[in-house]
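1. Have a look; sequence and predicted model below, questions after that.
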Amino acid sequence: MADKQREEGRLVRSLQWVERIGNYLPHPFWLFVILAGVVIALSAVLEALGVGAQNPADGEQIDVQSLLTPDGFQQMITDAVQNFVEFPPLGLIITVMLGVAVAEGSGLISAAIRVIVARVSARWLTFTIALAGVTGSVASDAIYVILIPLAAAAFKAVGRSAVLGAIVAFGAASAGYNASLLITATDPLLAGISTAGAQLIDEDYVVSPVANYFFSMASSVVLALIVTLVAETVLVRISDRFRAAEDAEGGAATAVLTAGRDIDADTDDAALLHYSATEVRGLLWSLLALAGFLAVYFCLLLIPGSPMEGEGGNALESPLLADIALPIALAFLVVGITYGLVTGTITKFQDVPEMMGRSIKELAPIIVIFFAAAQFIAYFSWSNIGSVLAINGADLLEQADLPVIVLFAGVVLLVAGFNFFITSGSAQWTLMAPVLVPMLMILGIDPEVTQMLFRMGDSPTNIISPMSPYFALVLGYLQRYYPRAGIGTLLSMTLPIAIALLVGWFLFFMLWYALGIPLGPGVPVR
């Protein structure tokens, strides 16, 4: 026991510097404001030094343009609103979340997770929770407060460690956040940011919200398998020492499972797993509604002569795929309304817009960040710093002649390192995309591939970053079952998952890349 405690102590000390450095970082809003100011000052310095580069595509000379001029300041004022309104992720994320809000507010997502977890056999429980966690990113951050206490209760109900159940749920939901069986709000969000980065090189380039869907869907199963393997071979040994200390009376971990339910702080574990016949009926009707919606969608997409037919009869050019944010939102809206009408969580027309309104309130912090991020991206583009940096960086990489596996691994590790300090995926990608996307485009690597590399580096390290707000949340859950749990306890169980997913996911991508399987509809991987 003493040796294990010393090991935890060393692990905690090794990550304390991460927490200290991270605490010095400002809120993402101020981070982008500061970076916008740096771009303004740097543009003047670089122009004075005559810094520029030759565009390898057309041979045109691109020079850094100073923003520290009367014209520059006027443009900052006159285009500020336009920069914000036309920021690609803004409309996409709001549109999708309007539909997701109804599915979540009606209780559909919560009920679906409870029914799946409660009805699965003990033999498949770990994998089921892991897959639910990975796919649960469709519920955005709500998945943490829905699934973690539910998984702990489910493990306890079958005589296993509740701590292990909570860790499996947290590891899958957080470290596997960027993969899913379903389209999630993350897909259009990242695609919009990638589009902004790609347009620094090609102003007509658009990254589709489903650009990574094929790989993301397959990854969700692979990541769930990896989490299951780590849990059943490594973590189960660590959790064995918690079993004696897990107090049966202290295991009532409550959560935001309140959509359409009456849950309070005194709710016991068994109640968390409860579901009613009405909820099951609602889920069945929702599945029928989804099937009907998909039937109509694919008829409009594929039948010749359809009003949604793509140019030249090409389904990949159809607006149903090119602008898929609205169909995604409508799908969630249809199943959410169906579930709400059947279960009674939606009783009047007013309930639907009220649910949508609540989702907009939850998006308020992101929208605030987007305003500053949009100005930063615009200044970066106007100054040509991004283009010059991308061209010169691409030249260096080309001269280095790195094997593609080394180049890709470097990008993934760079993202993983940044993720320790900037835990907001959208903020981090907004910061990195204007450099990484155009730089790799010049080397012949499509933005969709770069975006997938970002996703692989971003989420696996979420579970070991002390800067993550959910790090403390999960520690609180663990202490309900194991009062002596500390940061070292949590890290000792999350670090194996983080390493396994980072390595395993990258190797799976390289296999996918070698086989040349498309990343998404009409998106070749090479």
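-> Thanks, I have it.
2. CA atoms for contacts and neighbours, from now on please.
-> OK.
3. and V33, how many neighbours?
-> 18 (other CA atoms under 10 Å).
4. for it, what are its contacts?
-> Applying CA atoms under 8 Å, 6 or more residues apart in numbering, we find V33 in contact with A372, A373, F376.
5. Also L273?
-> Residues near L273 by CA under 8 Å, 6+ apart: R114, V115, V117, A118, L150, A153, A154.
6. which one of these has the most neighbours?
-> Among the contacts of L273, L150 has more neighbours than the rest - 31 neighbours, counting by other CA under 10 Å.
7. Leaving out the residues flanking it, which one is nearest to that residue?
-> Ranked by CA to CA, 6 or more residues apart in numbering and with sequence neighbours excluded, the top spatial neighbour of L150 is L272, at 6.0 Å.
8. gap between G50 and L431?
-> Between G50 and L431 the computed distance is 25 Å (CA to CA, to the nearest Å).
9. Could you check how many residues crowd around the spatially closest residue to I21 that is not a sequence neighbour?
-> Closest residue to I21 apart from its sequence neighbours, by CA to CA, 6+ apart: F421 at 7.5 Å. F421 has 21 neighbouring residues, counting by other CA under 10 Å.
10. Report how many residues lie close to the closest residue in space to D323 that isn't next to it in sequence.
-> Nearest residue to D323, sequence neighbours excluded (CA to CA, 6+ apart): S208, at 7.5 Å. Using other CA under 10 Å, S208 has 25 neighbouring residues.
11. Second structure follows, compare the two:
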Amino acid sequence: MSAENQQKNEHLGPENQQRGWFTRFLDTVEWLGNLLPHPVTLFAMFAGIVILASGIAGYFNVSVLDPRPGSEGQEIFVNSLMSGDGLRWMVSSLVKNFTGFPPLGVVLVAILGVGIAERSGLLEAMMRGMVMNASPRMVTVTVVFAGVVSNTASELGYVVLIPLAALIFHSLGRHPLAGLAAAFAGVSAGYSANLFIGTVDPLLAGFTTIAAQIIDPEYNVGPEMNWYFMFVSTFLIAVLGAFVTEKIVEPKLGKYNPDDMDPHADIEHDVSMDKLTPLERKGLVFAGLSFVALLGILALTVVPEWGVLRNQETGGVAGSPFLNGIVVFIFITFGIPGFVYGFVTKTMRNDRDVIDAMAASMSSMGLYIVLVFFAAQFVAFFAWTNFGTIMAVNGANFLQAINLTGPAVFVLFILMCAFVNLMLGSASAQWAVTAPIFVPMLMLVGYAPELIQAAYRIGDSVTNIITPMMSYFGLILAVAARYQKNLGIGTLISIMLPYSLIFLVGWVALFYVFVFVLGLPVGPGAATYYSLPVQ
């Protein structure tokens, strides 16, 4: 254990000091996470490893039998990037790998609309109105629910909702750390759940599409393909989060002692406790009306059989311009109500204010764009060398050999994703690494990419709140320390651990019942099972 962590644990009290195994586990997670380089460097290293490994595998003619129907007896060999063909391909494809990377464009377009809604104050007003108008009996479930919904603009949830929830609980005579924990659980452990399709959906769908095309070059996964399951998950997380807060966390914390508060903390000035002003309420009403009007116009293009955004060949919604262009509607349904709210509340008056909001949202994406450049190269290299196919075939053969091809395979997959998330907290970084391996592998044993992605999102979410590697963990720790001086990492994680465990069990159970008992699709037009195409 490091000297710093030892010093922190001296302030945790006898009960917490007895958790020797838990403290050692947390130290191990932190140590392993700190060994990892920056995600950008990580992808650059992975790309270099693929180049080197492909040269070695190509020299030894590593191959597998093609499992696709009609390809019996044919072998798939590793393509070496350390060859003339490989070098020519890398040089000619470097820019195309980046600009043609599916998650890049869709996320940037979506974030333009979200940026308008956030900069105008619409999202913050919605969040404040939801939480501060909740009755004392419903405040806990409302806080968790608001946290989940805030994932549309996740930074807002961390920066505004979590401090606000702690302050509201304190004002109600409840333990402020219980409010903080409830909000943190909703925002972070419920990260993938939401009532709306947000920026994370096209981001993950882009990686899933690339991975699925290793097996089926024509396969496409849309941003809406997990919406049904994530919509239902929102209510599950809200209920479970309220249960854990009121039945486990709050009783364990006990009655709050104001003497524990940091005397230097100026909590009242950290976040606004003011209720919505009449002007803000008016802005929300007009923004809501504009949103309903947009939905009405959109319905006219999709619901009637003559709808112009239906599939013109089949007449259905599946494969329609509406679903293929869902990111456009994310942009519109955030952008227009955001401007309407800003115009009414006078936070936005003209086109320049809208442009400034979109420019600000783009400027915050600089690191993401750099990350995407290197992630795109790694994914493209991995696919061109045939490493993805070879590893998927070998993995699928292993699963079939041990007879682990039923729904139980998803329990192990979710647990693996949850464990990896302890060290690699970025949803996009983790999925960029694991999707090219596990999506083709599970496709080969008969499951659709949309279903695999939904399972991944469970594992990627539930352990966010118990890893110091999560990017906002330091911020949450700082807010918590204002209410309990000398609070350490171990104490905060021990508070959040029940949420992580209960969410994991409950979410996996919902996944099994939703998909395998009720037979429901995880999203509009999403398949559950997959059959290999005949060559």
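-> Nice, I can see it. Worth saying up front: this structure is predicted, and the values here are computed from it rather than measured.
12. any idea how far I129 of the first structure is from the residue nearest to L150 of the first structure?
-> Distance, L272 of the first structure to I129 of the first structure, by CA to CA: 14 Å.
13. more crowded one of the two?
-> A direct count of neighbours by other CA under 10 Å for L272 of the first structure and I129 places I129 higher, at 32 against 24.
14. Show me what the more buried one aligns to in the second structure.
-> Matched to the second structure by TM-score structural alignment, I129 of the first structure sits across from V143.
15. Check P524 of the first structure too.
-> By TM-score structural alignment, P524 of the first structure lines up with A527.
16. Verify the stated contact: that match with E450.
-> Yes: the pair A527 of the second structure / E450 is scored as a contact, 6.8 Å apart, by CA atoms under 8 Å.
17. Of these two, which one has the most company?
-> Comparing A527 of the second structure with E450 by neighbour count (other CA under 10 Å), the higher total belongs to E450, at 29 against 16.
18. Secondary structure element holding that one?
-> helix 449-462 (DSSP states H and E).
19. mean shift between the helix or strand following that helix and the first structure?
-> Going down the chain from helix 449-462 of the second structure, the next helix or strand is helix 473-483, by DSSP H and E. With mean CA distance after the TM-score superposition for the first structure, helix 473-483 of the second structure departs from the first structure by a mean of 0.9 Å once superposed.
20. Where in the first structure does helix 473-483 of the second structure fall?
-> Under TM-score structural alignment, the match for helix 473-483 of the second structure is residues 471-481.
21. Next, the residues that contact that stretch from outside, please.
-> Residues outside stretch 471-481 of the first structure that contact it (CA under 8 Å, 6+ apart) are 148-149, 162-163, 166, 170, 245-248, 250-253, 463-466, 485-487, 490.
22. which among these end up buried?
-> 148-149, 162-163, 166, 170, 246, 251-253, 463-466, 485-487, 490 (16 or more other CA atoms under 10 Å).
23. from the residues you listed, which ones fall inside helices?
-> I148, P149, A162, V163, A166, F170, I487, L490 (DSSP state H).
24. Determine which two of those residues are furthest apart.
-> Taking CA to CA as the measure, those span a maximum distance of 18.5 Å, between P149 and I487.
25. hang on, the residue nearest to I21 of the first structure in a helix?
-> No: assessed with DSSP: H, G, I helix; E, B strand; the rest coil, F421 of the first structure is coil; it does not lie in a helix.
26. Tell me the spacing between the counterpart of it in the second structure and T467 of the second structure.
-> Aligning on TM-score structural alignment places F421 of the first structure opposite M423 in the second structure. Distance check for M423 of the second structure against T467 of the second structure: by CA to CA, it reads 7 Å.
27. Which neighbours do those two have in common?
-> Both M423 of the second structure and T467 are in contact with V29, E30, where contact means CA under 8 Å, 6+ apart.
28. Helix, strand or coil: sort out I414 of the second structure for me.
-> Relying on three-state DSSP, one would call I414 of the second structure helix.
29. same question but for V64 of the second structure, I mixed them up
-> What three-state DSSP gives for V64 of the second structure is strand.
30. Show me what it aligns to in the first structure.
-> Aligned by TM-score structural alignment, V64 of the second structure pairs with A53 of the first structure.
31. ditto for I414 of the second structure
-> Using TM-score structural alignment, the partner of I414 of the second structure in the first structure is V412.
32. Can you tell me the closest non-neighbouring residue to that match?
-> Nearest one to V412 of the first structure, counting by CA to CA, 6+ apart, is G457 at 4.4 Å.
33. which residues touch the aligned partner of that neighbour in the second structure?
-> By TM-score structural alignment, G457 of the first structure lines up with G459 in the second structure. By CA under 8 Å, 6+ apart, the residues touching G459 of the second structure are I414, L415, M416, C417, A418, F419, N421, L504.
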